[in-house]
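Engineer: any chance you could fold what I've pasted below:
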Amino acid sequence: MIKKKPAACFVDNKYCPGCGHGTVNRLVGEVLEEMGVDKDAIGAIAVGCSSLMPETFAIDCIQAQHGRAAAVAVGIKRCRPDKTVFSYQGDGDALAIGFSETMYAAIRNENITVIFVNNGNFGMTGGQMAPTTLEGQKTTTSPYGRDIGTTGHPLNVIQMMENLNVAYLARGSVSNNRNIMKTKEYIRNAFEAQQNNEGYSFVEILSPCPTNWGMDPLKAMEHIENNVIKTYELGEFVKRGEKNA
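Structural biologist: Predicted coordinates for the structure are as follows:
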């Protein structure tokens, strides 16, 4: 078996053992390099585990305020429409404090790409409940398990965006090799949509958080396969602006 060399723009990995962010970072790096735009890309980076990305990537990045990465990406793209611009965000950042920025970028069909990592909790600040936390899932702020009667159901943002005028929506996972390769395909499709000036592209990626889930890395992957995917279906939902059946 030939071991593939990481993309040149992929420098280092400072995430927890078993965390999916490192895999997602590498996929984004590989896609940017294969498309020949790694030297011409700008990332708007969220607060949280996502904020380790500038130490992982040898590309231009701007650290956004908490929840504002999509708005920062929009500002960059409007000023530099020739650049490949993306935001890199976790679920707490994009769907809690940054929900308005996330949704309004989609509503306006801004020509940016959002890479959204869903690990079901606020990873960097201690594993608190996030909008994507599953029903019954225990976190530091839901020690008895998430009660949807009190907090509402887990937030499926792709479902909310499907009827908007957007270019591309997909959800992948890094839970096994097959899903990793599909996710890479989705990331490439999202960046291609931006390059073709089609509008807003959004890729959600289901990712393990062994540290805060209290699982070893293998069990965390199995948890995604056996539980998380039941709530968050994988696939492409909008492509070229057309809703997939």
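Engineer: only C-alpha atoms for contact and neighbour calcs from this point on.
Structural biologist: Noted.
Engineer: okay, strands next: where are they in this structure?
Structural biologist: 41-45, 60-63, 84-90, 113-118, 121-122, 128-129, 168-173, 201-206, 235-239, 242-243 (DSSP state E).
Engineer: mind putting those strands into TSV with distance to Glu34 and mean neighbour count?
Structural biologist: Conversion of the strands of the chain to TSV gives the following (distance: least, CA to CA, whole Å; neighbours: other CA atoms under 10 Å):
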stretch	distance to Glu34	mean neighbour count
strand 41-45	13	24
strand 60-63	17	17
strand 84-90	13	28
strand 113-118	17	27
strand 121-122	32	26
strand 128-129	36	21
strand 168-173	20	27
strand 201-206	18	28
strand 235-239	21	19
strand 242-243	26	16
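Engineer: to compare against the first, here's another:
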Amino acid sequence: MEKIYTRPKSMNPRATGYCPGCLHGVATRLICELMDEFDIQENTTSVLPIGCSSMGVFHFDTDIVISLHGRAPAVATGIKRCSPDRFVYTYQGDGDLAAIGLSEIIHAANRGENITAVFVNNSIYGMTGGQMAPTTLVGQKATTAQDGRKPEREGYPMKMCEILSQLEAPVFIARCGLDTPAHINEAKKALRKGFQNQLDKKGFSFIELMSNCPTNWGMSAEKTIQWMQENTLKTFPLGVFKEKSSGDMSR
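Structural biologist: Below you'll find the predicted structure:
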């Protein structure tokens, strides 16, 4: 019988490093599938920060650089400018990208760097113990907000697609879900667009992938999917927030 669903060759053959039920595994596989489809594995540099995203060091079979916390866009910028023919992407979480790395991602986007930024948003600090992140929902509990996030105390969840879409330079900004097969298919289409934009030298692309965190949400994997659909995706609506046509490209 012919095998249909197999491990991408761009993915290392080992057990997952992510917690059971975590959708980081889905995001990682989508990236590896696309590297295979574009045949760019040998020419790719994966830039990973500190956090659950750094687990990608076990899974992405590419050249890899681990950056300081939040600095992945700056590191990716340096690599891409020194080696413009390489495919360079960042793979970051919300505690990394939207907190300590906020300045880095905004300025990389504002410069229109020809890189692809993949942003996995699970609304909490995952690796370090479940602290409140910039994307934690109003009322959502965390170790540093045990009675739930309150706008008057911690402000509102930061919506990175909406923020970055106000900048002139980015060519593609989209938010996708990983909660259903249909949403996963849409996520892969968005990632493919972000990959193709870089290969075509069009500029900066940003793809946000809405994920879960069974461990720090304190729920079963199945329950987190339901919670995402009833709460997270209402705060963070899915869709394309910016897409420049070929006539709009600045480079």
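Engineer: returning to what we had before: redo the strands of the first structure as CSV? Include distance to Ala70 of the first structure.
Structural biologist: Shown next, in CSV, are the strands of the first structure (distance: least, CA to CA, whole Å):
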stretch, distance to Ala70 of the first structure
strand 41-45, 7
strand 60-63, 11
strand 84-90, 6
strand 113-118, 7
strand 121-122, 18
strand 128-129, 22
strand 168-173, 15
strand 201-206, 11
strand 235-239, 19
strand 242-243, 23
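Engineer: isn't Leu102 of the second structure up against Gly70?
Structural biologist: Yes - applying CA atoms under 8 Å, one finds Leu102 of the second structure in contact with Gly70, separated by 7.3 Å.
Engineer: more crowded one of those two?
Structural biologist: Set Leu102 of the second structure next to Gly70 and count neighbours by other CA atoms under 10 Å: Gly70 wins out with 26 against 18.
Engineer: so what's the more buried one up against?
Structural biologist: Residues in contact with Gly70 of the second structure (CA atoms under 8 Å, 6 or more residues apart in numbering) are 49-50, 96-97, 99-102, 104.
Engineer: alignment lookup: it to the first structure.
Structural biologist: Matched across to the first structure, Gly70 of the second structure falls on Gly67, judged by TM-score structural alignment.
Engineer: tell me the contacts of the closest residue to that match other than its chain neighbours?
Structural biologist: Among residues not flanking Gly67 of the first structure along the chain, Gly98 sits closest, at 3.6 Å (CA to CA, 6 or more residues apart in numbering). In this structure, Gly98 of the first structure makes contact with 66-69, 92, judged by CA under 8 Å, 6+ apart.
Engineer: can I get those residues in JSON lines including distance to Thr133 of the first structure?
Structural biologist: Output for the contacts of Gly98 of the first structure, formatted as JSON lines (distance: CA to CA, whole Å):
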{"residue": "His66", "distance to Thr133 of the first structure": "19"}
{"residue": "Gly67", "distance to Thr133 of the first structure": "18"}
{"residue": "Arg68", "distance to Thr133 of the first structure": "21"}
{"residue": "Ala69", "distance to Thr133 of the first structure": "21"}
{"residue": "Gly92", "distance to Thr133 of the first structure": "10"}
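Engineer: and which of those residues is nearest Trp213 of the first structure?
Structural biologist: Closest approach between those and Trp213 of the first structure, by CA to CA: Gly92, at 15.4 Å.
Engineer: give me the distance between Lys39 of the first structure and Cys49 of the first structure.
Structural biologist: From Lys39 of the first structure over to Cys49 of the first structure the distance is 24 Å, taken as CA to CA, to the nearest Å.
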